[in-house]
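[1] Sequence and predicted structure, then a few things I'm wondering about:
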Amino acid sequence: MKLSKMLISTLREVPAEAEIVSHQLMLRAGMIRKVSSGVYNYMPFGIKVIKKIEKIVRSEMEVADAQEFLASALLTSELLIESGRWNIFGPEVFRLKDRNEREFCLAPTHEETFTDIARNEIKSYKQLPLNLYQIQTKYRDEKTTRLGVMTSREFTMGEACSFDASNEGLDISYNKMYNAYTNIFKRCSLKCKDVEADCGAMGDLSSLEFMVKSEVGEEEVVTCSSCGYAVNMEKATSTSEPMKKEEFKELNKILTPGIKTIEDLEKFFNTTNKKFAKTLIFKADDRVIAVMVRGDRQLNENKVINAIGGAKKFELADEGVVMASTSAIVGFAGPIGIVADLLLVDSEVANMYNYIVGANDTGYHYENVNYGRDFKGLVGDYKKVVEGDKCSKCESQITIDRGIELAHIFKLGTVYSQSMGATFIGQDGKNNPLVMGRYGIGINRTMAAIIEQHHDENGIKWPMSVAPYQVVVVPVSIKDEEQMKIAEEIYNKLKGIGVEVLMDDRNERVGVKFKDLDLIGIPIRITIGKKISEGNVEFKLRYAGDNEIIEIDSVMDRVKQEFVNNNITL
């Protein structure tokens, strides 16, 4: 393509709305343009990158024996009610009605559609295993859209479901898809880490997330450098410090007027926050849930939601609910005599001795409280791990980094097939539920993550595999006939061997051209200038930053060598 015929609109200034590098550079390089909060148009350069990533996904899906299909973006409420997710999904789902008042939603994900196809089409074990995938637009009303296309409300997702006759078969399908995703990110030149993840509303077997490290990431990733343990914060566990055994002391009720916070209690009792256990009260749909964690700990709400079997709405209780549960104002809740549907006790609290809690009486606390003697509840792991905690696998210290999720793979088992009646006739002649796996990769997120990992102060440094164009030929002066002649010859030869090549034939100063091209990030730049009188041109690799003077006759071989170096086939 000739740049003089293309829509190219670069920005010199960083848009005020863009917080992260990928968002800034996508706007500045003219890859995207904002429609509204979290909604974007993909401009010519941007859509070419998207298509390149999709092509890589398709080729790896073929290796994994997955077949492509395309589902409707509209999901009926009946299908989601059948799976149980219509009422689980919250305000992030776009819901609508047709003229006959029939309810639909814009698909945030398509598990039900995959399952519906399988139950209608798969009859026998002879049709298994089966793996279907699609690359489809999804819709989610994200609460925050500050990360550009990382958190957009409309996005492209590669999504697959595998169907097997057994858990052993699922393991094989799952491993194929794990390898496929690993190869996708490798081919996109992305450094990803796969971490254990919570299944959430998807199922109950196991799952992995593919994360890229990022200071602006909305996910927290817990890792151990000693044993390789890596897990999303939602699922992270740690080993508690061993408690020194003590004799139970006499329970005392202490007047603590006006003291509500852990910090106030530390001063009043002249001790550390580890000697306190705080009781937090939540409303989970129509239930009142009380949860206890040590005074220095934060609660992991995801663990609590899983422990109570899920909740459509989970939030801190208001003052009225707290008063009804504790007979006290906020700040004095405790486990002794609390009125709640369920009391969850973190295992750390259950193993403490002679600690301090709220007395469910305004202005009072109990000291020398002990689990088992003074109260009981459902003991489990409800705390949020922190930097420096001991790894639950090897007891070395864990570290916590921020990351961005690019892909997620699940072993769903029979969660959907049982709820939706997706069965097959096995070798034994009996009906059996299909054993499912679910796999998803964010195409737009992958594009943004590549920019996050491949950029400099001048702009994007696209890897060859996903660059909108691989080579750009730049005549310094379009008024110089010899420069234009050589530029055209090189341009046409490159096109002839299948290289995706641009020619910057715009009537602009060469400095403007270079700034635009560095910003857009074309991997190879061939500059045709005054050195053609010596039979030479300038050859520059955007991702290396070095300029070379090479002979005109060696240009084709030099370009071909870069393709070989990047494992790109012409």
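    Yes, it's here.
[2] C-alpha only now, for contacts and for neighbours.
    Noted.
[3] For residue 187, give its distance to residue 515.
    27 Å (CA to CA, to the nearest Å).
[4] Ok, residue 242 next?
    60 Å.
[5] ok, structure two:
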Amino acid sequence: MRASRFFISTLKEAPSDAEIVSHKLMMRAGMIKRLGSGIYTYMPMGLKVIRKVEAIVREEMNRAGAIELLMPLVQPAELWQETGRWDKMGPELMRVKDRHGREFAIQPTSEEVITDVVRSEIKSYRQLPLNFYHIQTKFRDERRPRFGLMRGREFTMKDAYSFDRDLEGMQTSYQIMFDAYTKIFTRFGLKFRAVAADNGAIGGTGSHEFHVIASTGEDALVYCPDSDYAANMEAAEALATGTRAAPTAELTKTSTPKASKCEDVAKLLGIDLSKTVKTIALTAETEADGKVAKQYFMLLLRGDHELNEIKAAKVPGLTGAYRFSTEEEILEVYGCKPGYLGPIGTKGAVTVVADRTVANMSDFVTGANEEGFHYTGANWGRDMAEPAITADLRNVVEGDPSPDGKGVLAIERGIEVGHVFQLGTAYSESMKATYLDENGKPAPLQMGCYGIGVTRILGAAIEQNFDDKGIIWPTSIAPFELVLCPMGMDRSELVKEQTEKLYAAAQEAGIDVIVDDRGLRPGAMFADWELIGVPHRVVIGDRGLKEGQLEYQGRRDTEATNVPLADIVSFIKGKVQQ
């Protein structure tokens, strides 16, 4: 490719609406152009990266035995209604009507469509296992689109769906896809981590997320440096810390005026925050015979710990709809304003749920259910009943014991770019997708689903690989592997001749090369390619050619290296293949 025939449109400054590094650099490098909120045109330079990402994904998916098809962007509402997700998905699901008033979804994912395809095609166990995948545009009506391709409304995704006879077969297919994903992200040249995750709105029995490690990542990843344990913050198990000691202090009602937060109470009493217990009041509502019944829950966490709402939603009684209690409900049930609540002497019927660590505490400080007062020296069994439920309610913190017993936990930031799910029969049962087993009896298909955010990879890769000059693409997904920068090509026949020879030789060697024949000054030319992030650069100039040398510099190199002209192609090929 010649730069004069390609479209290159770089900017010195990022647009004012660009927020994070990847958004700013992609806009400056001319890879994307904003069309509307969360909607971008992929410009030629950016599209080249997308196509390289897609090529790696296709190669590894095909190698793993998956079969490519293409499902529609617009999907009938009836399919989503069969699974109940038409209502459950909420406003993120874009709904439209055709001229006849029929409702459709602009697909954010394709579980319903692929299940509909398979239930009409698969009849016998002899046709299994199967794995279909496609790479398709998706649309999710994000409330607040931001960060460029990281959280846009329209994006490209690879999603795959496996179908098996039984649980064992599904788990085998899941492992095949897990291994394929590991190969894909390794080939991308990115530092990544696979972590156990919660299934969320997709449903199913187990899942893993693949995260690109980056300090700017939105997600906290929990792992044990001494073992294979890894999970995202939502799914990471928090073990109890310490063991419950015998009481040593008397229960004392202590004045704590204007100290409604644990931090304020600890400061007032001169104690460590870890000796306090905070209360979170929740209300669960159920409806029967047109009447709404309320059940009140008191969740107790150590003062320096944070509630994990995903874990809270798994507590018996809270697995349906729950919400934080209103101030009116708190006054009615606890007899005081928020900030002074505790498990001793509640006014109404409350289910006390203690985090594992809180259940192990003794001589702790808790609210007295009276404004301006807390109890010190509180102990389970002696001063209040044992908690009705003990559960894992909190986010883990660095230094917590690893659930596998092989060390302590560490935390790093990551950007989710892939997710694999064991769906089981969540969709096949609701959509009556069955096959006939060896005995001629119908059985529900066991499903798995596997997604990669193709366009999100671009943003994640940049967040992990950039400097003050611009993007640093891994070679495997760079828009071009090599850029040739001739000095005075329009003035020197020698430079022009050798540039053309090297350009042809690089192409013949299978190197994705672009020659900058725009006639720019060296500073402007180098700045463009450093911003765009091409990983390998060769400068061709009169002085070097007279000495039989060319100047090579890798995008991460601080200095250039002189390479003999005769060796340059093999040298570059070796660099590209590293």
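    That came through fine. These figures come from a predicted structure and were not determined experimentally.
[6] those helices in the first structure, which residues are they?
    Along the first structure, counting by DSSP state H, helices occupy 21-28, 44-63, 77-83, 111-121, 167-187, 262-269, 301-307, 319-326, 347-350, 415-420, 443-453, 481-496, 510-520, 555-565.
[7] of all these, which lies closest to residue 536 of the first structure?
    Nearest to residue 536 of the first structure, of all the helices of the first structure, is helix 555-565, at 9.4 Å by CA to CA.
[8] Just list the residues touching the residue mapped onto residue 389 of the second structure from the first structure, thanks.
    Aligned by TM-score structural alignment, residue 389 of the second structure pairs with residue 378 of the first structure. Counting by CA atoms under 8 Å, 6 or more residues apart in numbering, residue 378 of the first structure touches 342, 343, 344, 345.
[9] Counterpart of the third one over in the second structure?
    Which is residue 344 of the first structure. Aligned partner of residue 344 of the first structure by TM-score structural alignment: residue 353.
[10] Wait, its match touches residue 386, no?
    No: the pair residue 353 of the second structure / residue 386 is not scored as a contact, 9.6 Å apart, by CA atoms under 8 Å.
[11] When those two are compared, which one has more neighbours?
    Neighbours per residue (other CA atoms under 10 Å) separate residue 353 of the second structure from residue 386, with residue 353 holding more: 27 against 16.
[12] neighbours of the residue lying closest to residue 191 of the first structure once chain neighbours are set aside, just the number please.
    Counting by CA to CA, 6 or more residues apart in numbering, residue 191 of the first structure lies nearest to residue 212, which is 6.5 Å off, once chain neighbours are set aside. When neighbours are counted by other CA under 10 Å, residue 212 of the first structure registers 25.
[13] give the contact list for residue 212 of the first structure.
    190, 191, 192, 193, 403, 404, 405, 406, 449.
[14] redo that, cut-off 10 Å
    Residues near residue 212 of the first structure by CA atoms under 10 Å, 6 or more residues apart in numbering: 190-194, 219, 221, 402-407, 446, 449-450, 452-453.
[15] Give me the subset of these lying in strands.
    193, 194, 219, 221, 402, 403, 404, 405, 406, 407 (DSSP state E).
[16] what about the nearest residue to residue 152 of the first structure once chain neighbours are set aside, how many residues close to it?
    Excluding the flanking residues, the one nearest residue 152 of the first structure by CA to CA, 6+ apart is residue 38, at 4.2 Å. A count of nearby residues for residue 38 of the first structure, using other CA under 10 Å, gives 22.
[17] And residue 38 of the first structure? What does it align with in the second structure?
    Residue correspondence, TM-score structural alignment: residue 38 of the first structure in this structure matches residue 38 in the second structure.
[18] What of residue 435 of the first structure?
    By TM-score structural alignment, residue 435 of the first structure lines up with residue 446.
[19] hang on, its match packs against residue 422?
    Yes: counting by CA atoms under 10 Å, residue 446 of the second structure touches residue 422, with 8.7 Å between them.
[20] overlap in contacts of these two?
    Shared contacts of residue 446 of the second structure and residue 422, counting by CA under 10 Å, 6+ apart, come down to 162, 167, 170, 171.
[21] The first one contacts residue 451, correct?
    No: the pair formed by residue 162 of the second structure and residue 451 falls short of the contact definition of CA under 10 Å, at 11.8 Å.
[22] who are the neighbours in contact with the counterpart of residue 411 of the first structure in the second structure?
    With TM-score structural alignment as the criterion, residue 411 of the first structure lines up with residue 422 in the second structure. Counting by CA under 10 Å, 6+ apart, residue 422 of the second structure touches 161-162, 167, 170-171, 173-175, 199, 202-208, 446-450.
[23] Got a PyMOL select line for the buried ones in those?
    Applied in PyMOL, the following selects the buried portion of those according to 16 or more other CA atoms under 10 Å:
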select buried, resi 161+162+170+171+173+174+199+202+203+204+206+207+208+446+447+448+449+450
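[24] coming back round to it: how much space separates the match of residue 38 of the first structure from residue 147 of the second structure?
    For residue 38 of the second structure relative to residue 147 of the second structure (CA to CA), the value is 9 Å.
[25] I figured residue 414 of the second structure hits residue 217, correct?
    Yes: contact criterion CA under 10 Å: residue 414 of the second structure and residue 217 qualify, at 4.4 Å.
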